[in-house]
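J.: After the sequence you'll find the predicted model.
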Amino acid sequence: MFLEVLRRRNPGFVEAAMALHREGRIPANAYVLDLDAVEANARVLKQEADKQGLKIFAMTKQVGRASSFSKAVMRGGIDRSVAVDMACARATHNAGLKVGHLGHLTQVPRHESNAAAARFRPDYWTVFNQSKAVEAGAGAKAAGYVQNLLARIKAEGDTFYRGHEGGFDASDVVAVAEALDAVEGGRFAGITTFPALLFDHASRKVKPTPNLATLTRARDALRKAGRSDIEVNAPGTTSSVLLAGLAEAGATQCEPGNGLHGTTALHVMEDLPELPAVLYLTEVSHLSGGKAYCFGGGFYIDPIFPDYDVKAIVSDEPTTAASALLSVEIPPPSAIDYYAMIDAEGPRKPKVGDTAVFGFRGQAFVTRAYVVGVSGISKGEPKVESIENGFGEPESWPV
């Protein structure tokens, strides 16, 4: 899906990544980032967020929390991150981003709360229950400040991915606010959910989920109770073209992730302001039984679309030509992706060592892939800035 968009909208990136691989400067099994495009995308998102009066926090987990990605985002004007877990918080903090939001989607483990408060002092900290609020407040008190707490809320009919459930009952939000205000070291600052926006396959558009209406109702209840300064955090499927709608619904915060590298589902359907800025690159290892086996390790293809014919550009030279496209069988999620299998029975047969480039929406942080940041592509001067693992830590490749 995304490979077609990459070939059409950012072919120089594809060819630069292939050239670097052919020269032995980046490894197989790597998510490669066009840092120039990331910076430009961040600038577009930040300018629109400012126009709509939204605070903006960058999500980095999809591209393995890469330090060079964080720095490109900062050059684009976004200076804060949302940390999906403590690993994200550590990586983005080390890269120079301020931790703007901690605790959502993943709560902070009990024995890490004091360290999180002392080291990161997040602007906002999401809690799913009173016990987690007390832990966050205790950490903040020990660090000498008062922590802004966001209550994750839920209501009947809201949409959650399986395994993402949890939070306070939205109908009790006024009492929840009072309880969080009573937490020593903490104060109630607002409400959050996920996802607030979601791609709809039938209409091929991004639509509000019931969760966004739940946030709006909860905000109105809080205002009626006399609370006027309420943060409304509304993440999910964030492109710059959707921020006006979020602001109109009452959101005060947005958290682009895939939007920063042009890989929301909507980016396949429409040419949005953000350019595609990530690809997955590997190489052919061997041939067997009519298949060319390419190295895996990064084949977590985020299942936002129904199954489709996955293709790759397979070549021994940089190209985006349609003639270089071959179908690929990806191992099922139940299997370890040591290899993927490229069709080798057609007229153009892959060779051992050929470069293979994929375009899909990945989640690099749950893989064992490298993450490679490349600058200078827009100027025709590509330079590898970083080769890291999914925790934003340097890898001593090829040693």
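T.: Perfect, I can see it now. Numbering: from 1, shown residues only.
J.: make it CA atoms for all contacts and neighbour counts henceforth
T.: Fine.
J.: count of residues packed around the nearest residue to residue 143 once chain neighbours are set aside?
T.: Once its chain neighbours are removed from consideration, residue 143 has its nearest residue in residue 118; the separation is 5.1 Å (CA to CA, 6 or more residues apart in numbering). Using other CA atoms under 10 Å, residue 118 has 16 other residues around it.
J.: right, and the secondary structure at residue 118 would be what?
T.: The assignment at residue 118 comes out as helix when based on DSSP: H, G, I helix; E, B strand; the rest coil.
J.: looking at it, residue 316 is touching residue 354, isn't it?
T.: Yes: when contacts are counted by CA atoms under 8 Å, residue 316 is listed as touching residue 354 (4.8 Å).
J.: So these two - more neighbours on which side?
T.: Residue environment comparison for residue 316 versus residue 354 gives the larger neighbour count to residue 354, 21 against 18, counting by other CA under 10 Å.
J.: got a list of what that one touches?
T.: Shown in contact with residue 354 (CA atoms under 8 Å, 6 or more residues apart in numbering): 283-284, 314-316.
J.: export those to JSON lines and tack on secondary structure?
T.: What follows is those, written out as JSON lines (three-state DSSP):
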{"residue": "283", "secondary structure": "strand"}
{"residue": "284", "secondary structure": "strand"}
{"residue": "314", "secondary structure": "strand"}
{"residue": "315", "secondary structure": "strand"}
{"residue": "316", "secondary structure": "coil"}
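J.: what about residue 191, distance to residue 227?
T.: Separation of residue 191 from residue 227 (CA to CA, to the nearest Å) stands at 12 Å.
J.: If you count surrounding residues, which of those two has more?
T.: Set side by side, residue 191 and residue 227 show more neighbours around residue 191, with 26 against 15, by other CA under 10 Å.
J.: try this one next to it:
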Amino acid sequence: MFLDVLRRRNPKLIEAAIALHQQGRIPANAYVLDLDAVEDNARLFKAEADKRGLKVFAMTKQVGRNSAFCHALVRGGVDRAVAVDMACAVACARAGMSIGHLGHLVQVPRFEAAPAARNIRPDYWTVFSEEKAREAAEASDAAGREQGLMARIQTQGDIFYRGHEGGFPAEDVVAAADMIDGLSGGRFAGITTFPALLFDNETRKVKPTPNLATLTKAAEKLAAAGRSGIEINAPGTTSSVVLDALADAGATQCEPGNGLHGTTPLHALEDLPERPAVVYLSEVSHMHGWRAYCFGGGLYIDPVFPDYDVKAVVAREPTTEETALARVEIPPPSAIDYYGMIDTSGPASPRPGDSVVFGFRGQAFVTRAFTVGISGISTGDPQVASIENIFGGTETWPELR
């Protein structure tokens, strides 16, 4: 679905990926990023967030915490990251971003609290329980600092992805705030949930979840107890067009991820201000029967849409023409994606060595793909800025070469 948008709104990215791959300058099995578009998207998003008084923390996991991607965000005015876990925090910090938010999607493990407090030094640190609050506060106290702690809250009727559950009861938010303030090294900073917004397949719109109303009610309860000026963190399916909904609900923080490279579900259906800025690049390996097999490793398509026909541009010369499109079957999530299988009955006529370019909403950090940052696409002079693994490291590609 995103390939159609890419062919129309950013065909130069597809063409640059093919050209650089065919020159041997970038590897197959790679998420390729248009850094010019990323910088523009970040600048646009930051301006819209500033108008509404929203702090912006960038989620970088979907593109493997690529350092050139992080640098493009900083140039666009987004200089803080939200870390999905400690590995993400380390990679983003190494790339020069400050850590705005830590511990939300994945809590900080017990024995990693000390290095988090000492080295990562996040602006905000989310905790799900009194035990986790005490660990964070004690580690921060030992590091000689007072840490702003966010309480993840939840109540009956809130929704979570399976395996993401947890948090303080929203009804007890005042007691949770008092408990956190009583910890040496800790300070109650605010409340959070996830997801606050979700894409609805039936209406094809982004809608608030019950969790967002829970945040609003909890903030009112805190205000009634004399706690004003707290932070309200409301992540999920964030693009610039949903910022009014967050601000109206009282949010003070937002955390765009796919929005910064134009791959939220809504980007596939409407022309939002952010341009699509990422493709997945593969290469035809071999033929078998009526199919051409292309290298996998990064073929994880985030399942925000019902199953649909996956297509790719298959070519040896830069192109986005209809005749270069081919249907591709990718392995189900239960299988390891060593290869994707390209239908050879169409006009594309794949050959071993051809470039294969997909457009989909990915999650590079759960794959074994490379990430590649390309600058200069907007000026017609694409240059490779970075080739990294999913931890933002550069060790693997030079060794292969």
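T.: On my side now, so go ahead. Nothing here was measured: the structure is a model prediction, and the numbers come from that model.
J.: what TM-score comes out when they're superposed?
T.: Their TM-score after superposition, calculated using TM-score structural alignment, normalised by the length of structure 1, is reported as 0.99; 399 aligned residues with a CA RMSD of 0.7 Å.
J.: wait, which of the contacts of residue 354 of structure 1 is closest to residue 222 of structure 1?
T.: Relative to residue 222 of structure 1, the closest of those is residue 283; by CA to CA it sits at 55.4 Å.
J.: Spatially nearest residue to that closest one, not counting backbone neighbours?
T.: In space, residue 283 of structure 1 comes closest to residue 355 once its chain neighbours are excluded; the distance is 4.5 Å by CA to CA, 6+ apart.
J.: pretty sure the one you found contacts residue 315?
T.: Yes: with contact taken as CA under 8 Å, residue 355 of structure 1 and residue 315 are classed as touching, separated by 5.5 Å.
J.: in which helix or strand would I find residue 17 of structure 1?
T.: In this structure, residue 17 of structure 1 sits in helix 11-22 according to DSSP states H and E.
J.: Identify the residues contacting the residue nearest to residue 283 of structure 1.
T.: Under the criterion of CA under 8 Å, 6+ apart, the contact list for residue 355 of structure 1 reads 18, 21-22, 281-284, 313-317.
J.: Got a quick ChimeraX command for the buried subset of the residues you listed?
T.: Those of the contacts of residue 355 of structure 1 that meet the burial criterion (16 or more other CA atoms under 10 Å) are gathered into one ChimeraX selection, given here:
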select :18,21,22,281,282,283,284,313,314,315,316
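J.: quick one: the strands in the stretch 1-150 of structure 2?
T.: Taking DSSP state E, counting those that start in this stretch to define them, one finds strands in the stretch 1-150 of structure 2 at 30-34, 55-56, 58-59, 80-83, 98-102, 124-127, 147-154.
J.: what's the mean distance for the lengthiest helix in structure 2 versus structure 1?
T.: Longest helix in structure 2, counting residues (DSSP state H): helix 35-51. Per the superposition on structure 1, helix 35-51 of structure 2 and its aligned residues are separated by 0.5 Å on average (mean CA distance after the TM-score superposition for structure 1).
J.: the strands in the stretch 301-401 of structure 2, which residues?
T.: Secondary structure of the stretch 301-401 of structure 2 (DSSP E, counting those that start in this stretch): strands at 310-315, 325-329, 339-343, 355-358, 370-375, 383-388.
J.: can you list those strands in JSON lines and add distance to residue 159 of structure 2?
T.: Conversion of these to JSON lines gives the following (distance: least, CA to CA, whole Å):
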{"stretch": "strand 310-315", "distance to residue 159 of structure 2": "29"}
{"stretch": "strand 325-329", "distance to residue 159 of structure 2": "32"}
{"stretch": "strand 339-343", "distance to residue 159 of structure 2": "34"}
{"stretch": "strand 355-358", "distance to residue 159 of structure 2": "31"}
{"stretch": "strand 370-375", "distance to residue 159 of structure 2": "32"}
{"stretch": "strand 383-388", "distance to residue 159 of structure 2": "35"}
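J.: Which of the ones you listed sits closest to residue 292 of structure 2?
T.: Between residue 292 of structure 2 and the strands of the stretch 301-401 of structure 2, the shortest separation by CA to CA is 4.9 Å, and it involves strand 339-343.
J.: how far is that closest one from where the chain is centred?
T.: When C-alpha coordinates are averaged (CA atoms, centre = their mean, to the nearest Å), strand 339-343 of structure 2 and its chain have centres 26 Å apart.
J.: Name the residues that touch stretch 216-235 of structure 1?
T.: When contacts are taken as CA under 8 Å, 6+ apart, the neighbours of stretch 216-235 of structure 1 outside the stretch itself are 150, 170-171, 173-174, 189-197, 212, 215, 246, 249-256.
J.: quick one on the thing from earlier: the strands of the stretch 1-150 of structure 2 into CSV, with extra columns for distance to residue 347 of structure 2?
T.: Listed next are these as CSV, based on distance: least, CA to CA, whole Å:
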stretch, distance to residue 347 of structure 2
strand 30-34, 25
strand 55-56, 45
strand 58-59, 39
strand 80-83, 44
strand 98-102, 48
strand 124-127, 52
strand 147-154, 52
